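K.L.:
Sequence and predicted structure below; questions after.
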Amino acid sequence: MSHAKKPAPPREPEEERGGYKLPALRVYSEIATSLSSDADLEQLLERFLQTMIRLAGATAGAVRVVSSDGQHMRLVGAIGLPQEVIDREYLVPIGCGVCGRAAQHFAIQRGEAAGNCHEVTLLDYFGEGCKNVIAVPLRHKGKTMGVYNLFMPCDRSIPEEVALLFLSISEHLGMALENARLTRENLRITLMDERQMLAAEIHDSLAQTLAYMKMRLAMLREAVREGDELSTERYLGEVDDALESAYSGLRELLTQFRQKMDPRGLLPALEDLMHNFCNRTGIKVDFINRAPDVNLTPDQEVQVFHIVQEALNNISKHSAAQHVSLTIEFIGDRYALTVTDDGIGLKTQGSNGPSMHLGMSIMKERAQRLGGEVIVESRPGQGTRVHLEFPAPRPRRVGAR
């Protein structure tokens, strides 16, 4: 059986070894650089644990963060501790001993090694090599995020300037922990929103087409029962068109979610959309932006993007156009987007089945979510104009409380 390696001989703080000099500026600079560049927050916490051990003259140290249940602290980094101790101390109650006092009062706490923890494994390991334990809390805006433990070889407090530096470090790292928590929370919200968006897309396209097919199948069944050959032939054609529309809609839906809207925002996304449309269809395109500032919420941007996308899909399938233009304007307190083409117009497109009418319905539903409306105008042989208008978000009052 392997035996744990005993800790190194006790060290004295740096000030006892020929003039303690606190490298505060260098540590602050390291904090700022690390918080802006480090992706692994737990590695960052362990790296600063090493700095704190060195400045305090500690024998060993550990850093813990509050667990997801809010009732425990989880060990995320340790220096100078054997693996068997780390395993036993991996999860401890949040109110345990000196760590609990530090977390509760947001102040550096110091206590004798004996009796500090709910386990005595650390005492078994250190023996006389640890005289007291120092706990440095990690908090942000009154919320406990974690704690640093420093195991001291001598029965004394750390210098005041070191304590101040430790509190400053803990504030910055506490903020980093809170930011990491918010990032995870936002990621979960984003994933939920994407799932809801996918469900809405399926409802708006595929589900409606399948509902249409179900109604036509009922009519087809009745026509077959009555021996009405003319109606049977017509309903068969409509079901066939609807099936093709459902299959096409599913492919488009998969394409939409594989090629998401440009994260830079609506304008770059629309530019890419028009460029890709031109490359795919060979139809000449113009993109005219007359709005000085397009300032929409992410959900509004998605709705506008998909309305324009649906309009372009209808053009590519049904219009036989040679030229398409997209214009964005800001009129009064409303945004206006207009997609025009020089194709054959709507009234000569009756043989195209339900797919185009379904697309129009989807655009109108999306416009309603924006609090606006879509108006479709067309004359045979003179192209089609799809005009979207919706109210601009109200600007936030500067200085409002």
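P.N.:
In hand now; what should we look at? It should be emphasised that the depicted structure is a prediction, and the values quoted were computed from it without experimental measurement. Numbers count the residues shown, from 1 in each chain.
K.L.:
C-alpha only now, for contacts and for neighbours.
P.N.:
OK.
K.L.:
did I read that right, residue 262 in a strand?
P.N.:
No. Counting by DSSP: H, G, I helix; E, B strand; the rest coil, residue 262 falls outside a strand, being coil.
K.L.:
mind listing what it touches?
P.N.:
Each residue near residue 262 by Cα atoms under 8 Å, 6 or more residues apart in numbering is listed here: 268, 269.
K.L.:
same question, residue 271
P.N.:
Applying Cα under 8 Å, 6+ apart, the residues near residue 271 are residue 287.
K.L.:
is it true that it lies in a helix?
P.N.:
Yes. Assessed by three-state DSSP, residue 271 belongs to a helix.
K.L.:
Quickly note the distance from it to residue 327.
P.N.:
Separation of residue 271 from residue 327 (Cα to Cα, to the nearest Å): 11 Å.
K.L.:
cool, and residue 245?
P.N.:
Per Cα to Cα, residue 245 is found 28 Å from residue 327.
K.L.:
what's the overlap in contacts for residue 271 and residue 327?
P.N.:
With Cα under 8 Å, 6+ apart as the test, residue 271 and residue 327 both reach residue 287.
K.L.:
try it against this one:
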Amino acid sequence: MSYRWMKWTILFLPTVTIGLWEYVRHQLLMPYLSMEAGNWLSPVIVYIVSVTLLRRMFTMMEHTQSALDQERMAKGKLQERQLLAGELHDGVAQSLFLLGVKLDQARRRFDDPEVQKMLNDISRTVSEANHDVRQSIANLKYSPRQEDIGATSLEYRIGEMIPLAGVKAELDWQLDEGLLRPDEQAELLACIREALLNIHKHAGARHVTISGSEQDGEWQVTVQDDGKGYDERALNDPGTFGLRITAERAELRGWTFALRREEGWTRFILTGGSRHG
């Protein structure tokens, strides 16, 4: 039922109800029902019909309004993300590109091997920073809607992110996605993306495994690699922005985040559910 029909039904239903009641009362019930009793029954009947039929319509209208409010909020957030992406592109990304051009010019001007090595290292760092900024711009420009999240499984979307690790990766996904709301799924995907990017940039790994499992309402997601590794102390390193953001995301959601080095594997672990929410 459309919003317009709901409004007209709410306006006319009490009138139609009382009209029908008065017709039936005067044509059929006058010999059996006194005028006083009929007058008392009129508001009662209108109330019963209103509660029975209109209450459902009010609920539908509330749901419709709630959906509109959520859509409006999502649109506002998307506009903010687009604005931020534009500022990053016009500011940081352009500056990094120009810095890369200047470094290339400097490499052609200096023949000293030490200077060349230093410039190459700087150029590599600038290139990585430029890649990260452009990845951030792409992420900001794409804000998955809840209906999109629900239409594609977590396992499928994680499988699409596997190339970010830069090495062969296996996916063992046994997690019931019903344990996570759409917004929590989006946060979990962002955390897994950060883990895979860290493996690609820092770990030097040959194998990666992503697993998701649940037991008794508690779920756990683990991203592990056989690279050179890092431990929980890395979270205190001022340069590990991604890991610290992941830890903050987990804390805000009531999840547990752990980073461990065990038996030659680095394990990036997120745990949540009934005992963590």
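P.N.:
Now that the structure is in, tell me what you want to look at. Computed from a prediction, not measured in an experiment: that's the story for all the values here.
K.L.:
Please, where are all the helices along structure 2?
P.N.:
Assigned by DSSP state H, structure 2 shows helices spanning 3-24, 35-49, 55-88, 94-109, 113-141, 146-151, 154-161, 182-198, 241-253.
K.L.:
Relative to residue 270 of structure 2, which of the ones you listed is closest?
P.N.:
Among the helices of structure 2, helix 241-253 comes nearest to residue 270 of structure 2, with 7.6 Å by Cα to Cα.
K.L.:
how many other residues sit next to residue 100 of structure 2?
P.N.:
Using other Cα atoms under 10 Å, the number of residues around residue 100 of structure 2 comes to 19.
K.L.:
who touches it in this structure?
P.N.:
Listed by Cα under 8 Å, 6+ apart, the contact set of residue 100 of structure 2 reads 123, 126, 127.
K.L.:
ok, now which ones touch the residue nearest in space to the middle of structure 2?
P.N.:
Per Cα atoms, centre = their mean, the C-alpha nearest to the average position across structure 2 is that of residue 186, at 2.8 Å. Listed by Cα under 8 Å, 6+ apart, the contact set of residue 186 of structure 2 reads 144, 149.
K.L.:
Equivalent analysis for the one 5 residues further on, please.
P.N.:
Contacts here follow Cα under 8 Å, 6+ apart; on that basis residue 191 of structure 2 touches residue 246.
K.L.:
What's the separation between the aligned residue in structure 1 for it and residue 162 of structure 1?
P.N.:
Here residue 191 of structure 2 is matched to residue 307 in structure 1, going by TM-score structural alignment. Look at residue 307 of structure 1 and residue 162 of structure 1: by Cα to Cα, they are 60 Å apart.
K.L.:
Quick check: of the contacts of residue 100 of structure 2, which has the highest neighbour count?
P.N.:
Counting by other Cα under 10 Å, residue 123 has the largest number of neighbours within those, with 20 neighbours.
K.L.:
Could you check how many residues crowd around residue 272 of structure 1?
P.N.:
Going by other Cα under 10 Å, the residues that sit close to residue 272 of structure 1 add up to 14.
K.L.:
Now which residue in structure 2 aligns to it?
P.N.:
Alignment note: residue 272 of structure 1 maps to residue 156 in structure 2; criterion TM-score structural alignment.
K.L.:
Most remote residue from the middle of structure 1, which is it?
P.N.:
Here structure 1 reaches farthest from its C-alpha mean at residue 227, the gap being 58.0 Å by Cα atoms, centre = their mean.
K.L.:
State the distance from it to residue 379 of structure 1.
P.N.:
Distance, residue 227 of structure 1 to residue 379 of structure 1, using Cα to Cα: 39 Å.
K.L.:
what's the answer for residue 177 of structure 1, then?
P.N.:
Per Cα to Cα, residue 177 of structure 1 is found 61 Å from residue 379 of structure 1.
K.L.:
Between those two, point out the one with more neighbours.
P.N.:
Shown here are residue 177 of structure 1 and residue 379; by other Cα under 10 Å, residue 177 has more neighbours (23 against 14).
K.L.:
For that one, which non-adjacent residue is spatially closest?
P.N.:
Leaving aside its chain neighbours, residue 177 of structure 1 sits nearest to residue 145 (6.7 Å; criterion: Cα to Cα, 6 or more residues apart in numbering).
K.L.:
neighbours of the one you found, just the number please.
P.N.:
Other residues lying near residue 145 of structure 1 total 25 when counted by other Cα under 10 Å.
K.L.:
What's the match for it in structure 2?
P.N.:
In structure 2, nothing lines up with residue 145 of structure 1, judged by TM-score structural alignment.
K.L.:
Which strand or helix spans residue 145 of structure 1?
P.N.:
For residue 145 of structure 1, the host element (DSSP states H and E) is strand 143-152.
K.L.:
and that strand with helix 160-202, angle?
P.N.:
When axes from the mean of the first three to the mean of the last three Cα atoms, to 10 degrees is applied, the directions of strand 143-152 of structure 1 and helix 160-202 differ by 140 degrees.
K.L.:
Quick one: the helices in the stretch 1-150 of structure 1, in order.
P.N.:
With DSSP state H, counting those that start in this stretch as the criterion, the stretch 1-150 of structure 1 has helices at 24-37, 41-56, 83-88, 97-105, 121-126.
K.L.:
what residues does stretch 37-56 of structure 1 touch?
P.N.:
Contacts for stretch 37-56 of structure 1 (Cα under 8 Å, 6+ apart): 13-14, 22, 34, 59-63, 76-79, 148, 150, 158-159, 162, 166, 173, 176-177, 180.
K.L.:
Whichever of these end up buried, select them in ChimeraX.
P.N.:
Buried residues within the contacts of stretch 37-56 of structure 1, by 16 or more other Cα atoms under 10 Å, are selected in ChimeraX with:
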select :13,34,59,60,61,62,63,76,77,78,79,148,150,158,162,166,173,176,177
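K.L.:
still on that earlier bit, which among the helices of the stretch 1-150 of structure 1 is found nearest to residue 186 of structure 1?
P.N.:
Of all these, helix 41-56 sits nearest to residue 186 of structure 1, with 17.1 Å by Cα to Cα.
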